[in-house]
Structure formats: structure tokens, C-alpha cells
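Asks: please find the sequence and the predicted model below.
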Amino acid sequence: MAALDRGRTRDGGYKKRAEKFGVRYTAFPREWVFERDGWICGLCDKPVDRHLAYPAPMSASLDHVIPLSRGGHHEPENVQCSHLTCNVRKGARVDARSTPQAVGA
């Protein structure tokens, strides 16, 4: 797995990106978000297989509902479970389909 790491920090580089964009950063375990969301992708509403690992397209990924580059914070209320492929497809857009689950409701 280290070969796939490509120098990213243990938190996925989110702290550095939050500093770059001047937004708040709160450390929390990714698994906490995946469990909170019931391992359901907040972008396509389909189950995420907890046994798949990066770089599998259907592996779990943290999606920022409001991307860091758009002023969103790296906090539990602004992230949701997603498939890696769904998250990459969304990119830095704000998804109008974002569910109440995604914003901590």
C-alpha cells in the first residue's frame, strides 16, 4: 500500500488542502463517517463495499459536500461516504443532490 501512498499524509492531505484554501480543519477518522452514513454513497445512494480498498473504483472515499476549494470545511458535517468513482466524477462541484445525511441532519 505504501507504493500507492504517493507521499500523502495519513489524513489524505486534507489538513494541507484546508490550509491552502483557508478553511477549517477538524481531524476525525474516515471510518467514523463511513459508519455514520451506513456505508451508502451519498452521491448515487448505492452501498459501498467496506472490503474494497483504494484504488478500486467502488472503494470508499470521503466526499466534501461543499468542496474545500469552494470554501467548504473539512469537518464531519461537510463530508459524506461516497464511492471513489462517484467522488472523482463530482470533482469540485457542489452537488445539488446532496442529502440531509451528508450535511449532518
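Replies: Right, received. Where do you want to start?
Asks: going forward, measure contacts between C-alpha atoms and count neighbours the same way
Replies: Will do.
Asks: contact partners for the nearest residue to Arg97 once chain neighbours are set aside?
Replies: Among residues not flanking Arg97 along the chain, Leu43 sits closest, at 7.2 Å (Cα to Cα, 6 or more residues apart in numbering). Residues near Leu43 by Cα atoms under 8 Å, 6 or more residues apart in numbering: 82, 86-87, 95, 97-98.
Asks: this is the other structure I want to compare:
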Amino acid sequence: MSELRADRSGPHRVAFDKNKKIILKTRNTCGICGLPVDKSLKYPHPLSPVIDHVIPVNKNGHPSAIENLQLAHWQCNRQKSDKLFTDERTGTTKVVGNRNLPQTIDWSRYKS
């Protein structure tokens, strides 16, 4: 049996669910592409709303802190996967992950 991530079980689950409700009530745009999110769409629609970890959990991102969560489209979240954004202060672009970046979004300029 595979081990569940911290935001899917244990003490972080309650905090994640609480913060998810807050984000769904207060935010309307995708944190990845910047376009509006239609909250009436349901999975498996590619533009359905999901909660994305700005810093992925497997890259030591906090599993339930609201500062590490953002509203996103399902397809944007899937394309971002476990990649990190460019740090504007240092100007370094760091592609993290084992998938090729999609060509439809300029991922070198991705911001949180």
C-alpha cells in the first residue's frame, strides 16, 4: 500500500480542507495562467477548479499552509506538475521535474 501525502491524511487534512474552502470562496483566477476559473465546472473538465501547491509537497512545500495554496485550472495544475517557478530576485530559471514543459505557456516566466 502506498503512503498518502500529508495533505490527504492526518492532521494536515483538516487544515487543507479548511483553506481549500477559503480559497474557493475568495479567489477567482488561476494562479498559474492568470485566467478566470469557472467554479461551476466539475472534474474531469480540463478547466475545472483545483487547489495547487505553489511549492510542491515533494519539494518541501507545506501541505496545508494557505500561503502555499492557490486556485488553478485542472489542466494548468497537471502541466505545472511538480515544477517550481522562476525566482525574480535572482533571475535564475530552474526547471524541476521529469516531464518536458508544455510549449503553450512560457514556464520560464512563471510566478506564484
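Replies: That came through, no problem. Keep in mind it's a predicted model, so treat the numbers as computed, not measured.
Asks: want to throw the contacts of Leu43 of the first structure into a markdown table with secondary structure?
Replies: As requested, the contacts of Leu43 of the first structure are exported to a markdown table (DSSP: H, G, I helix; E, B strand; the rest coil):
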| residue | secondary structure |
| --- | --- |
| Ser82 | strand |
| Cys86 | helix |
| Asn87 | helix |
| Asp95 | coil |
| Arg97 | coil |
| Ser98 | coil |
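Asks: show me where the second structure has its strands.
Replies: According to DSSP state E, the second structure carries its strands in the segments 49-53, 69-73.
Asks: contacting residues around the helix ranked longest in the second structure?
Replies: Scanning the second structure for the longest helix, with DSSP state H as the assignment, gives helix 11-26. Outside helix 11-26 of the second structure, the residues that touch it by Cα under 8 Å, 6+ apart are 6-7, 39, 51, 63-66, 69-71.
Asks: ok, and the closest non-adjacent residue to the residue nearest to the spatial centre of the first structure?
Replies: Note on the first structure: the residue nearest the mean C-alpha position is Leu62, at 1.4 Å, using Cα atoms, centre = their mean. Leaving out its chain neighbours, the residue that sits closest to Leu62 of the first structure by Cα to Cα, 6+ apart is Cys81, at 5.3 Å.
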